[in-house]
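>>> compute the structure for the input listed below.
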Amino acid sequence: MSFDLDTKAICSELESSEHRKRSATLLKLREQCEQAPQTVSSDAIAADFDELYLHLLKCYDDRFESVRDRAVLAVSAFLKRLPPSDFHLLNVVSTLAERMGQVETVEPSEEIRLLYVEQLHLMLRQYAQMGNVGVFRECYAQVMKVLVKAIKDDYAAVQREACATVVQLARVADTHELQPFTESLVVSLYGMLNHRHSAARISALEALGRVCLHMDASGESMRRFFMEVSPLLMDSMPLVRRECGQVGVLLLLELRDRYSFFERILPLVLCCLKDDSPEVLSFIQPLWVKCGEQFYDENEAELSQQEICDPQVENYPAGVKRPTIGCRGLVQRSLRLLTLITRETSDWKDNVRLHALKLLYQFVLHAEAAMTAKFFEIYGQVAHACCDREPVVSAEAKKVADLLGRVLAFNAWIEHGFDGLERNARESFLKCFYYMFTAALGGTYDHLMRLCKLLKSSDYSHTLKPGFQLYILKMLETVLDKSSKVTASMEQLRDLYELIYVTAMKVMSLSYALAGDVNADVERGQVILKRIVALEEITLSQLHERWFHLALLDVENLDAALDENAEPVLMLYGLIHLGCIRSTYLPQLIEKVKLVFGHCSDSAQVRIFSILSIAALDWGRTVCVEREQSTQLLSEFITAIVEPYLAWKAGASGEAMRSMAMATLCALAQGAREEAREVLPTLAKHMPSLLEDRNVTTRHYAIKAMCYFQGMSVEAFKPLAYATMQRMDDPSAGIRVIAATAVGKMRPVFKEEAAAEEGEREHEREVWEAFVKRAMDLLLLYHESPEKEMKAAAQKSLTELAKSHPEAWEERYKRALSMAQSKDELTNLYSKMSIKDEAEADVKD
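Alright, predicted model coming up:
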């Protein structure tokens, strides 16, 4: 039974010279074949096709594209209804090979080339469904020519269809028959792995995975396969990365020689388990579990025993699900892969380093304690990665180090960890050790002491690198945390806290000196000190008094020509700021400062003097001893540090040191008011020259210090008083204002009547009265000044002098009133200073 085909007429029309007739005939033939009822037997269709196929296949070479297109579609319509036949298969494949399998492109139309490949795919599906794919063995060579050509096609749709055909063929083909052709297939597929379309890359990966199952595993083919596929694990498209993982799963489940290639296959899957895209992770995770189940079934006797004696560690990473015993076993038998992974952590490409570290994380997560023996092989690389220039890479390295500390056997790696710190005093090793040690549960008192001694050494605590300093402080925090969990006596813990204090102080001092201000590292260090204070149940001042001298001892090599940025100078600078001046270590501090003044550069001397002047302001708060002892210490400090530099010396250096010495003296006068009353008079001989110094800063501090000179006799005070009064004519407006203020505060000490000889006391009063009158004249003159600050200072001092010397004020007022330009202002000033107010003020004083 036929389906009303006039085969002779159709053949005649297909041989017509008019292409429109040929095209119309092919279209009609296709429609008839597709619309034929299912009751029509396949033998009847085959009988008609036997008469038509030569004419149809001839149309594949027609010069008109529409004819070729409809001829392919018509043949495909017949093939869908035909029973499997070697005869038809060979003829169609041969025609396709002629049109599609040549070295040069015979078919110019990319759409028709796609139809050719689709037709080949159709035949393969038809024969596969009937279990008769073996008939392809006679034409494998021609099929491969078509597929290889299609894979290299310029049209992406043709390439993708060719890959799908390869996948179908690999699913059903016999390995022995397909293996001779796998090399040519995979080589052509490798070219698609760099295709600009992600869909093409995915298709190529799928095809490669299937073809790989039939490859000869003894040669270099498999090695190249992994080399070509691995870069796509870093592809920008998540679906491409997911396909890489799927290929890895396929090989783990179905590759016959998979046990020999676990080390190469595992990265394809493990990288997807740490992928940034949830889509990739959620797809690969269950497939990976399936791989683990299969491995467990194949090695149940061994893994069942391991599972019993391998419980999960207490400090397992939060939010991370432990891999199954089968998955762990897969990785644990592939420890040699570590060498390859760690080598890539130092690659010049950022994405390669990141990819390698993510893979290493998964490897550690699965291998757990089994890789403890391999720690020495990866310690250096992980440490180096912790200081990577790319933040995302260094962050991943820190996660790896944290995981290592959690899952590795503590007692097995700690010695090697310490050995790395001792041999490599670098930030990288300290960071790696910090994350491991902090995450680990272990750590004895001996470990903590050994670590603190190491951190206290100059190789660590004397570093000038901010990042290095930060991790030293972080490590000290970890030591404090672990100290509460170790078995040790109070004395032993005190020794530990001592090392922590000294290390923290040195690091904080350098950090402060480098930054020039209190920064995050200094604040972190202060928190450490507060923790020690709480543990020792003392105050911070007592803590400094107890151990600060130990930090001073570590400031070495000051007897060299060091500049202001040298490490010893910076450390001393920072320590003085942090610890200030205290009685317990003042002698040691003086010796260190004298070394700087005696050997270091001018800039270094000025820098240390500047921080001393700041610390001197807090003398009254930090030097917590009896008044007499404090006065003695102040005298010793001034004699050793300040006074030698008050005397005039030529040169810029001498000028700078005089300024700083005067600043320090002024600060001491403010910080130790009571003690300064007894000590300052001994320096009176230096003040006249300092008040007239060429440097405005020196004059500024000198005139400011004059406000604190008290308890001197008239004879000793007279030169200072007149020198101060002369500063009211200073070129600097600020100094003029301070001088006007200081004049009003000067109070000499007159001899007592019992001790004074006849006329001496009266002479002293006359001498001082003369100074007061001269001062009042100048102040009255400046009271008319247009400078507001100067006018206010003059008025304030006049008020003070008028209260203590009312007769002199009356006399100078009357004298000035006759010469004043603004008599009203002077009159108003006089009216404010009534005798009643003066008397009340005297009573209060």
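>>> rest of the way, CA atoms for contacts and neighbours
Will do.
>>> Gly219 belongs to a strand, doesn't it?
No - counting by DSSP: H, G, I helix; E, B strand; the rest coil, Gly219 falls outside a strand, being coil.
>>> could you also give me the structure for this next sequence, so I can compare it with the first?
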Amino acid sequence: MADEPGAIGDHHPRVAEVSQAVSRHLDRLQDGSRQSRLQALAGLRAAVLERPLPPPVLQEVFAKEMLRPLARCLVADPAERCRELALELTRHGVSQGSRPEQALPFLVPALAQRLGLPPGEGEPCEELRLGLLQLLSLLLQACRGDALAPYLPELVRALRSALLDPYPQAKREGCAGAAACAKAMPDTFHMQSESLINPLMQAISHQHYRVRVAVIQATGAVIQYGNVKSLDDVLSHLAQRCFDEIPQVREAVTSVTGEWLLHLRDRYSYFHKLIPLLLSGLTDEIHENKELALTYWKKVGSQWEKENENDIKDKLDFYIVPPYYPPGLTRPDLGCRELVIRNIFKILPGLCHDITDWVEGTRIKASQLLVILLQHVEDHITQHMELLLRTLYRVCSDEESNVTRNCVNAAELIGAFVSPAVSLKLITSDLKKVPMPSYLMVLAAVIRGSPRKVLQPHLVDLASTLDCPEIRQRSEEVFYMEQLLCCVEALIDVCQEDCKEVSLQLTKVLVTITAIPTSGPLHVKLEEAMDSLAQVQHLEGAVGLYQQHISQLMEWVSSTHDRWTCFSPELLQFDVIATHSGPTIGKALRDFILILKTCLQTSRDPRMRLKLFSTLSQLLQKPNETVNSQGQFCNYLEILIKDILAPNLQWQAGRTAAAIRTTAVSCLWALIYSELLSPEEMLKAEDVLMPKIVATLEEDSKMTRLMSCRIISIFLDGCIKQFELSKIYPELLKRLDDSSHEVRLAAANALLSWFKCINNDEKKALLKTNIEFLYQELLVYLDDPDQNIQSAVLDILKEGGVLYPDSLAKEIEAVVRKHRSPAYCDQLLLHIESTGWRYSES
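Predicted structure coming up:
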């Protein structure tokens, strides 16, 4: 029992013994010799550290004998090793003693003097500075607050220097000391706390993440136990740490903010500043950090509920879940919701500013926080709609996809919580003033978030707004069209069968988008939207949709067709309706032909006519599946040929006019090839078309010349009535010298048909001179380098040779020796002889 700490009286002999042992060494600490001082300190170490001493004995000896000399050595000894040993002995004495307060009058001034000096004038050794700070922290943790209070200025001065220390571990120890100091003197610490804020904020962005964590934790304690007004000076710095790439740093921010919200004095005045910091943790990419933030937030909400139970008694007693709460979301607790609702008017302006910040990370974090806030405020956001919409319009054009996605989610929540009578009225009003893609993006999101029953009364107005020419034809920019399409898709997705009421308006919007030249990338989405609109109405795909509205659509595009130019959007819309409606266009044939007749007059814009001819040519490729689906196309052939095709085949200068003639010839060939133009119709059209078709044989376009040769051949094969054959063959003969091999063969085939047309003696006699001239010219091509041409010409001469075999034989005899090979001439002579003609008789 003699060695028990409390029985100090029993240890007097031991105290005297130890005191005598250390006194010999203490006298030598003032010696001028470094070696002597080291030996003295080593002796002290052996006396009190290397042998076990009862704590009361150590305390008695340390306080009365060792403390003052050791403190003096810490401050004044020039030898680093001496200061190191003195520090070791001092820490041992303070830690083992039961009354550390006795050391404060000696150690605090010494530490303040050694640590609180400007850099370069205090303790130069990093490890010793760290040790001194650890000693300071030990004192702060071991001593009572009332004992420490008189030394608060010196303590704070030493801690300030530690926070500014370039040595990272010293900074961390300084942070620990600052937190310990704040907790040790909660009643008086506020008098000096502000002086620690600036050095803490200088260190909060230190490159070592452990330092950043320590600074944040120290800041939490300094604010919580110090002057709360300093909170304004640290919030912006803490907000920046929400973007820290190290999860532990973000975790520290969440913990500190949560503790402030729970325990900070006058925290009600700072709720609007602290809530965004804590809620930002709910969007952290690390699950543990999210859970920590959620745990704190629920505690904060629960505490607020208890503290304000009387104010929210009705809401607690009559808890009602909104009837159309967004699926997939968990409704926050009442206290959490009320906290945000009562502070949103202070939070939202700053948040909207941050969403438009030039720093991408700030915009992302702010947009994530906006979604969280809207989940809490629910329909109370109605009074802030103008500010919120203005912000969303601006941000939804952001190039950063995460920001845009979060803002779209926010807009969907607006649709869920805010009455469409308010939200849609504001958005559509803005859209009509300045149609912008971001406005449409917000509108689409609001529609997607709206419940079907709530949205249904506004469906007609919405569809009419989208169908407004100033909106659906506002821009050819792909982004604008994408958002316009998204609005239509959202209406179809939400309203389902209700869309039947506005099917025509939505179809017109889809047709308009399809008609815009730059809508190519949206091709698949447009088809899907058309199919979806048809599906909700139980129609058979897009064709069924066109069939339902073909009359209204044709009336819609034709209302201004007498004023169309190549720049008219209605021209492209007409093309879409005609080419995408399939067999349905056959039911609107009268309107279709009337538009063509009006717009394809030669006095109209050439480029517009070219586009319409391209449309007509495309339809005539499969007429029975398009314009002739009802079998009525033959009723309009006369208009098509005489009023549309024939005038446009007339030669006019210019490349566009040439292209028009090419498409007109293409249309005529399609009519003939598909057998829509019957022999009787061909007979009627002969006088009108043949002169113009013959003229097109001189066109620059190879395709035009080729089709013209084929058309002439078809007309000649018909032998319907007497052509002006003498005017046709010279033009065909020229084509035998064409640069295109295909055109040469087509011309040869037409000449073969030309000879077949001479089927009576009257024609034969009238054309004798022409026939003999043809013999002479064709025999030249019988020696053509191309064997296919030789064979084709041989067939022509075999067919035409029976008319005047004598003349042909004479011509053969005249040229046979000039040919590189007489083989074809011999074949031709043999053929003539086989028909009954004899050379001897000639």
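>>> quick one, helices of the stretch 151-300 of the second structure?
152-163, 168-184, 194-203, 209-225, 231-241, 247-263, 271-280, 287-307 (DSSP state H, counting those that start in this stretch).
>>> those: which one's closest to Ala664 of the second structure?
helix 271-280 (67.0 Å; Cα to Cα).
>>> ok, average deviation of that closest one from the first structure?
Once fitted to the first structure, helix 271-280 of the second structure is off its aligned match by 0.7 Å on average (mean Cα distance after the TM-score superposition for the first structure).
>>> now Ser822 of the first structure: closest residue in space, sequence neighbours ignored.
Closest residue to Ser822 of the first structure apart from its sequence neighbours, by Cα to Cα, 6 or more residues apart in numbering: Glu784 at 7.4 Å.
>>> surely the one you found is in contact with Met819?
No - the pair Glu784 of the first structure and Met819 does not pass the contact test of Cα atoms under 8 Å, sitting 11.5 Å apart.
>>> the more surrounded of those two?
Glu784 (19 against 10; other Cα atoms under 10 Å).
>>> any idea how far the more buried one lies from Glu314 of the first structure?
83 Å (Cα to Cα, to the nearest Å).
>>> in the first structure, what residues pair with stretch 256-264 of the second structure?
Using TM-score structural alignment, stretch 256-264 of the second structure lines up with residues 247-255 of the first structure.
>>> can you give the contact residues for that stretch?
Stretch 247-255 of the first structure has contacts (Cα atoms under 8 Å, 6 or more residues apart in numbering) with 205-206, 209, 213, 258, 262, 265-266, 268-269, 287-288, 291, 294.
>>> okay, helices next: where are they in the stretch 301-450 of the second structure?
Assigned by DSSP H, counting those that start in this stretch, the stretch 301-450 of the second structure shows helices spanning 313-317, 334-355, 360-377, 385-395, 401-417, 420-433, 437-449.
>>> just to revisit the earlier point, ok, the residue nearest to Ser822 of the first structure - contacts?
So Glu784 of the first structure contacts Lys791, Gln821, Ser822 (Cα under 8 Å, 6+ apart).
>>> give the burial count for the last one, as a bare number.
By the criterion of other Cα under 10 Å, Ser822 of the first structure has 11 neighbours.
>>> ok so, going back, looking at the helices of the stretch 151-300 of the second structure, which is closest to His376 of the second structure?
His376 of the second structure lies closest to helix 271-280 among the helices of the stretch 151-300 of the second structure, at 10.7 Å (Cα to Cα).
>>> next, the angle from that closest one to helix 360-377.
Put simply, helix 271-280 of the second structure runs at 110 degrees to helix 360-377, going by axes from the mean of the first three to the mean of the last three Cα atoms, to 10 degrees.
>>> list the helices and strands helix 271-280 of the second structure packs on?
Applying 3 or more Cα pairs under 8 Å, 6 or more residues apart in numbering; DSSP states H and E, one finds that helix 271-280 of the second structure makes contact with helix 247-263, helix 287-307, helix 334-355, helix 360-377.
>>> so which of the ones you listed is nearest His384 of the second structure?
helix 334-355 (7.8 Å).
>>> before we move on, the earlier item: most tightly surrounded among the helices of the stretch 301-450 of the second structure?
Of all these, helix 437-449 has the most neighbours on average by mean count of other Cα atoms under 10 Å, namely a mean of 26.
>>> which positions in the first structure sit opposite it in the alignment?
The alignment of helix 437-449 of the second structure onto the first structure (TM-score structural alignment) spans residues 427-439.
>>> average offset between that stretch and the second structure?
Mean deviation for stretch 427-439 of the first structure: 1.2 Å (mean Cα distance after the TM-score superposition for the first structure).
>>> what lies in contact with that stretch?
Residues outside stretch 427-439 of the first structure that contact it (Cα under 8 Å, 6+ apart): 315, 379-380, 382-387, 398, 401-406, 417, 420-421, 443, 467-468, 471-472, 474-475, 478.
>>> follow-up on the earlier one: filter the contacts of Glu784 of the first structure down to just the ones in helices.
Applying DSSP state H to the contacts of Glu784 of the first structure, the entries found in helices are Lys791.
>>> quick check, nearest of the contacts of Glu784 of the first structure to Thr39 of the first structure?
Using Cα to Cα, the contacts of Glu784 of the first structure come closest to Thr39 of the first structure at Lys791, 123.3 Å.
>>> doesn't Ser785 make contact with the closest one?
Yes - Lys791 of the first structure sits in contact with Ser785 when judged by Cα under 8 Å, with a separation of 5.9 Å.
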